[in-house]
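Enquirer: Kindly return the folded structure for what I paste below:
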Amino acid sequence: YPSSKVCSACGAIAEKMPLNIRSWTCSCGVTHDRDVNAAKNILAAGLAVSACGAGVRPQRGNLRSGRSAVKQETRRATTGIPVL
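Expert: The predicted structure is shown next:
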């Protein structure tokens, strides 16, 4: 997982970043310290996995399952509830 190359603000992934680069500015305008940015991304990925079983790797294109990394209600949970 490229935790230090993913912008924690917008999700853009930097193409190349040698290890000697310690801070960088994303195209969205946010400047990152490489280690702090990586820590934010690892925390977010860990929370997503523990909360809803989402994958850690950044998504490219459409999700395989068609679902986003949010809690999904089953159809049975809403059966019998009138739609207003």
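Enquirer: rest of the way, CA atoms for contacts and neighbours
Expert: Noted.
Enquirer: where along this structure do the strands fall?
Expert: 23-25, 31-33 (DSSP state E).
Enquirer: Another for comparison:
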Amino acid sequence: MADTRRDWQHKLSTSIIRDNQAVYVEDLCVIGLGRTRLAKSVHDAGLASFTGMLEYKAARYGRTFARVDRFFPSTRKCSTCARVNDKIALNVRAWDCPCGAAHDRDVNAAKNVKAAGQADFNDRGAQIRPASVPAPRGEAVTHPDAACSTRSVEGISAL
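Expert: Sure, this is the predicted structure:
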């Protein structure tokens, strides 16, 4: 079962990266979510490994990848007027902003994550953490004689 899920995640992440020039994800606290009543769903989805796949495949294909800060109020911030509302219960799937905009919770969050991901500090005040940058090819090479070290730790021979 786990191999099937991992294969599906690889195929989906490759498809997402190939079809998009930029991918922005919300940096969720998976460990914290694992302590809630949603724990089984969170762990079954394999969110941490999936976002890791997105990140390394974005680097491989030369795409932009960024994580939006987990404390950014993507769900409760109006994507139209940028007003931050009070906390919204998880069972509330749609809400209306005083500016007159009607929002679906997930669509609104996606718009806010995209806007936050497009700039380090954008007009909505969101911060993003840039993705890790892979080492240049010349710096990541292992020297052929590195494995044959003549050093030893007291009592343990290296050869």
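Enquirer: Please convert the strands of the first structure to JSON lines, extending it with mean neighbour count and distance to residue 56 of the first structure.
Expert: Shown next, in JSON lines, are these (neighbours: other C-alpha atoms under 10 Å; distance: least, C-alpha to C-alpha, whole Å):
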{"stretch": "strand 23-25", "mean neighbour count": "15", "distance to residue 56 of the first structure": "22"}
{"stretch": "strand 31-33", "mean neighbour count": "16", "distance to residue 56 of the first structure": "20"}
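Enquirer: Reformat those strands as a markdown table; add distance to residue 13 of the first structure.
Expert: Converted to a markdown table, the strands of the first structure look like this (distance: least, C-alpha to C-alpha, whole Å):
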| stretch | distance to residue 13 of the first structure |
| --- | --- |
| strand 23-25 | 12 |
| strand 31-33 | 13 |
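Enquirer: Which of the helices or strands spans residue 67 of the second structure?
Expert: Assigned by DSSP states H and E, residue 67 of the second structure belongs to strand 64-68.
Enquirer: Tell me the residues of the first structure aligned with that strand.
Expert: Aligned by TM-score structural alignment, strand 64-68 of the second structure falls on no residue of the first structure.
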